[in-house]
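> fold the following and give me the result.
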Amino acid sequence: MSNLSAEGVIKIAVVGDVHDLWQPLEDRLALQSLDIDLVLFVGDFGNESVELVRAIANLDLPKAVILGNHDAWFTASNDHKKQCPYDRTKEDRVQQQLDILGNIHVGYSWLDFPQLNLSVVGSRPFSWGGSQWKKEAFYRDRFNIKNFIDSTQRIVDAVAKAACENIIFLGHNGPSGLGSEEYSICGKDWQPIGKDYGDPDFAEAIARSYQMGKQVPLVTFGHMHHHLRLNSHRTREAIVTNDMGTIFLNAACTPRIIHRHDGYYRNFSIVTLKSGRICQISLIWLNSQHQVISENILFSS
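Take a look at the predicted model:
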């Protein structure tokens, strides 16, 4: 925690969609080399990959996690249930992941970090995205949530219970209202191309947090990968700032680990705050010696 000085400097690493690309020892050493105060995981660890989630839970750094749609891949979707590689009548891997994570899973919940003067509040976990209410039975049976209105209220309740006035929102998918182009931060990049695919319940919860007098410097998420599916000529917008001064960060730079002839390279999104305000966000790549070999500054105040 050496970054938290008298000047109130905090360094946060956001880990984009993992998709089975997590190396427990190497990623831990990389994070330690970066002198990180807090690690945020936006989910999609794998297709109900219990052991990988266990490895994340065992990371000995302050952290908060939200689970993504792939983390309920065989359970929430009727289309995928027939592909399930295990007997769902004998084990519940979604619940196993939730049990392993415990209170560090902030979906529909919150986690206070008083030493950092901030609370992390999670949006709707396991989100597939979009303006239509999906996976009705899953959300009804798991969370007693029946629609976007219920979902918004559950997130707002977590905001109200959070101890700190500074709120960082952690989602799997981002909120609606941030653009409808294919390259927008939550834009639909498959056929038919274009449409705001953000979560309306998340957007409404953020708006109500402002009304509650909360400070929201950062909203971070993944799900919509930086590489566009049908357009190789540009990448997705990773940063949006709204009129309230909140910065929205899409951290889904995939694949997050690549293997080349000279070793492994891994990326993190690094958010630096000073006195509760964001002063820089960058996407960095580290080599196998945990040296930063590339830094793309996405935001600088």
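> please make it C-alpha for all contacts and neighbour counts, starting now.
Fine.
> buried ones in the longest helix seen in the chain?
Criterion DSSP state H: the longest helix present in the chain is helix 148-161. Buried residues in helix 148-161, counted by 16 or more other CA atoms under 10 Å: 148, 151-159.
> Val106 reaches Val65, doesn't it?
Yes - counting by CA atoms under 8 Å, Val65 is a contact partner of Val106 at 6.0 Å.
> shared neighbours of the two, anything?
Shared contacts of Val106 and Val65, defined by CA atoms under 8 Å, 6 or more residues apart in numbering, comprise Leu170.
> before we move on, which element is Leu29 in?
Here Leu29 sits within helix 24-33, counting by DSSP states H and E.
> grab the nearest non-local neighbour of the residue nearest the centre of the chain.
With distances taken as CA atoms, centre = their mean, the residue of the chain nearest its centroid is Val42 (2.1 Å). In this structure, Val42 finds its nearest non-sequential neighbour in His172, 4.9 Å apart by CA to CA, 6 or more residues apart in numbering.
> now the other sequence, so there's something to compare against:
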Amino acid sequence: MTIHQKQSIQIAVVGDIHQLWEPEDAIALEQLGVDLVLFVGDFGNEAVDIVQMIAAIDLPKAVIMGNHDAWYTASEWGRKKSPYDHEVEDRVQQQLDLLGSTHVGYGYLDFPDLNLSVVGARPYSWGGQTWRNKKFYREQYGINSFSESVERILAAVRSAAYETVILIGHNGPTGLGDQAEAPCGKDWYPAGGDHGDPDLEDAIAKTYSLGKNIPLVTFGHMHHILKHTKDRLRTMIVTSPEGTVYLNAASVPRIIETDTDRLRNFSIVSLKGGIVDQVSLVWVGKDYSVVSEELLYQASEALLV
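You can find the predicted model right below:
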């Protein structure tokens, strides 16, 4: 069977939701005419109701869970604060059951119509270079270290059908800068330092060595509004010498009210010939029209030749 790849693929990346998802968001995605939707996690504090709405979206999609999606489960600290009885309920598993194969944490999904695969990094990441929540990762995935995590991500890469691979994580990789304003920079006191995921950086390097094309690595977790300064926003885009675009999509809050409108944001990525052509942050109004569009990245003509 011959696969005819679309000339231009439109991808919506949905940053950290934190309970701000409504039925209107699904309509907005349809109106935007996207071919694929990527969710980078943090739907809420084990917000099964939000995940239920995400699971019902009738568009090609891939999802990875964030640290808030196991907020009351992954750590002893969280379990002590849990509003429900873990002997009776498992809200992490409820979310996974709803999402089914669309949850790609430590997994992958092939999209034949788009001639690409989406591979998920380590789910539930808090970021940083300390291996956290050891018991949780051991029980959920049988993983005990960053090195084992790298191998699990690479197993998904090797299983993916297509040469073009998009990687999604909740947090981004190390290596994108150690300034507080960097895509994964530590912006709380004392500000500064790379809070990325070292296993994701290692997995990306090894994915290149397998001959895969990685046009896009996208993630959230580190919100655009910075804690240490209000003079600027976090850097949202970094590009690598290999041509990969790294997109932090955590524009939070993702729904805002104005005097006359209710706006919701999406990051829109245009992919042409296996290369990211353009990235924009768009805000959609109550009438589902694009109220504003901020161009975050435009590929040079030389890249697209």
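> one step back: would you turn the buried residues of helix 148-161 of structure 1 into CSV with distance to Asn231 of structure 1?
Listed next are the buried residues of helix 148-161 of structure 1 as CSV, based on distance: CA to CA, whole Å:
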residue, distance to Asn231 of structure 1
Phe148, 31
Ser151, 33
Thr152, 33
Gln153, 37
Arg154, 37
Ile155, 34
Val156, 37
Asp157, 40
Ala158, 38
Val159, 38
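> out of the residues you listed, flag the one nearest to Ala203 of structure 1.
Taking CA to CA as the measure, Ala203 of structure 1 lies nearest Thr152 of those, at 8.5 Å.
> related to what we said a few turns ago, quick one, what contacts the residue nearest to Val42 of structure 1?
Contacts of His172 of structure 1 by CA under 8 Å, 6+ apart are 42-44, 66-69, 123-127, 221-223.
> ok, which pair from these is furthest apart?
Of all pairs drawn from the contacts of His172 of structure 1, the one with the longest distance (CA to CA) is Asp44 and Ser123, at 14.5 Å.
> more neighbours, those two?
Counted by other CA atoms under 10 Å, Asp44 of structure 1 and Ser123 do not tie: Ser123 has more neighbours, with 34 against 27.
> what's the local residue count around the spatially closest residue to that one that is not a sequence neighbour?
Nearest residue to Ser123 of structure 1 in three dimensions, chain neighbours excluded: Gly171, at 5.1 Å (CA to CA, 6+ apart). Counted with other CA under 10 Å, residues neighbouring Gly171 of structure 1 total 33.
> residue in structure 2 matching Gly171 of structure 1?
Mapped onto structure 2 by TM-score structural alignment, Gly171 of structure 1 lines up with Gly169.
> related to what we said a few turns ago, and the residue nearest to the centre of structure 1, what pairs with it in structure 2?
So, by TM-score structural alignment, Val42 of structure 1 is matched to Val40.
> pretty sure its match is touching Val14, no?
Yes - under the criterion of CA under 8 Å, Val40 of structure 2 is in contact with Val14, at a separation of 6.5 Å.
> okay, helices next: where are they in the stretch 151-300 of structure 1?
Under the criterion DSSP state H, counting those that start in this stretch, the stretch 151-300 of structure 1 contains helices at 200-211.
> who's in contact with Ala47 of structure 2?
19, 69, 95.
> so which of the contacts of His172 of structure 1 wins on neighbours?
Ser123 leads the contacts of His172 of structure 1 on contacts (other CA under 10 Å) with 34 neighbours.
> quick one: residues contacting the counterpart of that one in structure 2.
Here Ser123 of structure 1 is matched to Ala121 in structure 2, going by TM-score structural alignment. For Ala121 of structure 2, the contact set (CA under 8 Å, 6+ apart) comprises 64, 104-107, 153, 167-170, 200.
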